[in-house]
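Novice: What follows is a predicted protein model with its sequence.
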Amino acid sequence: MTLAFEIITLLAVSIVATWIYVQYRARRHEAQAEAEFPPLGQISVVDGHRVHAVVMGAGPDLVLIHGSSGNTRDMTHSLAPRLAENFRVIVFDRPGLGYTERINRSGASISQQADLLARAAHQLGAEKPIVLGHSYGGAVALAWAVENPAELSALVVLSGAAKPWKSGLTRFYKITSHPMLGPLVIPFLTAFVHDERVEKQIASIFAPQSAPDGYTSYVAPGLTLRRHSLRANAMQRANLLPEVEALHMRYGEIAVPTEILHGTEDTTVGLSIHAEPLARQIPDAVLTRLEGIGHMPQHVAKDDVVAAIHRVAIRAGLHPRP
């Protein structure tokens, strides 16, 4: 046996051992996260897909759709309980995130997600709910309104990604969505990145405001770091721009009452790029500019969000519970 062969063999064994250890650490991190943050609601099976939803309250049906990297806990931290005083609130995990299964491994499109959630809402007894989407979830809500117009009564777009933009993917998403690099890198992230790193990212998303007390511990950063969630989220983000480019010229077809809320200091999804042209395109849409607010108005401008939902419900002929 030559020295070169011995070195190659040792290197191969080291690589395999390292990979086994990384996968072990990743599985352990995932198990800890799921034990600490189990599903808050119920699991429905919709055409073979497991969909997680939290349902609370009574009144007109209202669906809440979270943004990128999130889960039901973003909406159930404080907004959904407040709205449940007047509405029957359904908060979904989007496919691949939280406890809703992935639709596919290529990155479920906003239209596919909207269709699945619309069918899940119908299965839960909500035939024509008010639909609110935040950030990436705003794009899903818009796809719902365009492609399933008979299956909602009103629309609320909150800091929503609506129109094409010029900036490219961040390095993180380029790597994690890459067909070869993503599956190699993601297990290392799951295995070795601490939940505190996600908490730091949360702080940047809330800027210039701060996250409310208890939010970072409640929102389950460990669920975001699971391998399948990182990959699903990365693929969805990588595909979002071309999907928006394909859909955005159809927003003028939206005929349901629409409220659009967007912070003037939102540096994640820009007001002038997204909300302002969207408001001009949808007939009779009402745009509320939230002065000084960043990307997370559902937490830092909650009164404005709740007021907009009540307005759009009245415009749709619905009657929130007193």
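Specialist: Looks like it came in fine. Numbers count the residues shown, from 1 in each chain.
Novice: all contacts plus neighbour counts: C-alpha atoms, from now on.
Specialist: OK.
Novice: Quick check: which helices or strands does the lengthiest strand in the chain pack against?
Specialist: For the chain, the strand with the greatest residue count under DSSP state E is strand 49-57. Using 3 or more CA pairs under 8 Å, 6 or more residues apart in numbering; DSSP states H and E, the elements in contact with strand 49-57 are strand 42-46, helix 79-83, strand 88-92.
Novice: List the residues that contact residue 120.
Specialist: Applying CA atoms under 8 Å, 6 or more residues apart in numbering, we find residue 120 in contact with 44, 46, 51.
Novice: who wins for most neighbours among these?
Specialist: If you count neighbours using other CA atoms under 10 Å, the busiest of the contacts of residue 120 is residue 51, which has 24 neighbours.
Novice: Is it in contact with residue 98, as I believe?
Specialist: No - Residue 51 is not in contact with residue 98 according to CA atoms under 8 Å; the separation is 9.5 Å.
Novice: ok, structure two:
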Amino acid sequence: MRVLLILLLLAAGFWALTLWRAARHEARAQASHPPQGQFVTVDGTRIHAEVMGSGPELVMIHGSNGNTRDLSFVLAPILAGHFRVILLDRPGLGYSDPAPAGSEDIAGQAQLLMRAAVQLGAERPIVLGHSYGGAVALAWAVHHPDRLAALVPVAAASNPWTTPLDLLYRITSTRLGAAVAVPLITAYVPDSYVARALDDVFAPQPAPAGYDAHFGPGLSLRRGSLRANARHRASLLEEIKALHPRYRDIAVPTEIVHGTEDDTVNFNLHSRTLSRQIPGAVLTALPGIGHMPQHVAAETVAEAVLRAATRAGLR
């Protein structure tokens, strides 16, 4: 009995230390990379937005476990010379509140972000989405066809796949994983680990100099962000299965951009197929480029947005 009591006390002490370290890590991340924009509230859910530039409205939606800082590093400043750019943190990520229960799917996220954009004066913006954010942009186009002027999916997840969900997300999307594994990750995984992993995300190109310092890896390691991202990723495949038969109904000008060497979101499965599913869609293939064209081919992505604006009669 005494040994058991000692073990329980040690376990309780370790868990208290873990929670303290996790809270300290989160506080450091938020102090070094505070919100840079403003907040709008949609039915009680706060959405964080950064707005820059002037001209026709352009909404930009970041990818998995990201935030507005991903798109504000290179691409948004380029486009701010032509558009009023609105960067939105997806629900549960960056500094946006989690979506209400039952609204965390890509359709629910699209509705929240669409309504946030309307509050910011963007009634019918061009909508650009990268990776997971591209799936949200596609849901926006399908479910709210009168609330966008053009669509720009960049390395967007769009069609059903057969590869299994990553082990990390299989664990952290469960109740036990969210309660136990997530605090351990936040407490003991250093920002430097995430910074080193960025090269895998950018491959075959390296992560640009200064990107990790701008992006703030610690923001992605917060408990709330890890849990929201895991839930999003765990349900995405089924949501895509339900959404993709409706791409044929998308009627706005669509410019698709994707690197041919993307190991995260397969070029042929997702973008080449998508270009045949959306009437009039134009595909820009980027030979040799990986999953992050918004950084390593930013000018080409910007050109696609400008074409979409011209096709939509906005330029």
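Specialist: Received, thanks. Keep in mind it's a predicted model, so treat the numbers as computed, not measured.
Novice: Need the TM-score between these chains.
Specialist: Once superposed, the chains reach a TM-score of 0.98 (TM-score structural alignment, normalised by the length of the second structure), with 315 aligned residues with a CA RMSD of 1.0 Å.
Novice: one step back: just send the contacts of residue 120 of the first structure back as TSV, with distance to residue 300 of the first structure too.
Specialist: Below are the contacts of residue 120 of the first structure laid out as TSV (distance: CA to CA, whole Å):
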residue	distance to residue 300 of the first structure
44	31
46	34
51	28
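Novice: Now do the same for residue 116 of the first structure: its match in the second structure.
Specialist: Alignment note (TM-score structural alignment): residue 116 of the first structure maps to residue 112 of the second structure.
Novice: For that match, which non-adjacent residue is closest in space?
Specialist: Spatially, and ignoring its direct neighbours in sequence, residue 112 of the second structure is nearest to residue 42 (6.7 Å; CA to CA, 6 or more residues apart in numbering).
Novice: Equivalent analysis for residue 292 of the second structure, please.
Specialist: Using CA to CA, 6+ apart, the closest residue to residue 292 of the second structure is residue 202 (5.6 Å).
Novice: The one you found against residue 288, yeah?
Specialist: No - the criterion here is CA under 8 Å, and residue 202 of the second structure misses it with residue 288 at 11.6 Å.
Novice: any chance you could map the strands in the first structure?
Specialist: Under DSSP E, the first structure gives strands at 42-46, 49-57, 61-65, 88-92, 130-134, 154-158, 258-263, 286-290.
Novice: what residue is smack in the middle of the second structure?
Specialist: Residue closest to the average C-alpha location in the second structure (CA atoms, centre = their mean): residue 63, at 2.1 Å.
Novice: Map that residue across to the first structure for me.
Specialist: Taking TM-score structural alignment, residue 63 of the second structure has residue 67 as its aligned residue in the first structure.
Novice: rewinding a little: list just the nearest of the contacts of residue 120 of the first structure to residue 225 of the first structure.
Specialist: residue 51 (19.3 Å; CA to CA).
Novice: re earlier: quick check: which of the helices and strands packed on strand 49-57 of the first structure is nearest to residue 27 of the first structure?
Specialist: Judged by CA to CA, the one of those that comes nearest to residue 27 of the first structure is strand 42-46, at 22.3 Å.
Novice: how about the helices in the first structure?
Specialist: Using DSSP state H, the helices of the first structure run over residues 3-36, 72-76, 79-83, 110-123, 136-147, 171-176, 181-192, 195-206, 215-218, 221-224, 227-247, 276-281, 297-300, 302-315.
Novice: Please name every helix or strand in contact with the last one.
Specialist: Under the contact criterion of 3+ CA pairs under 8 Å, 6+ apart, the helices and strands touching helix 302-315 of the first structure comprise strand 154-158, strand 258-263.
Novice: equivalent range in the second structure for that helix?
Specialist: Mapping helix 302-315 of the first structure onto the second structure (TM-score structural alignment) gives residues 298-311.
Novice: mean shift of that stretch relative to the first structure?
Specialist: Its aligned residues in the first structure lie a mean 0.6 Å from stretch 298-311 of the second structure after superposition (mean CA distance after the TM-score superposition for the first structure).
Novice: And that stretch, what's buried?
Specialist: Using 16 or more other CA atoms under 10 Å as the test for burial, stretch 298-311 of the second structure gives 298, 299, 300, 301, 302, 304, 305, 306, 307, 308, 309, 311.
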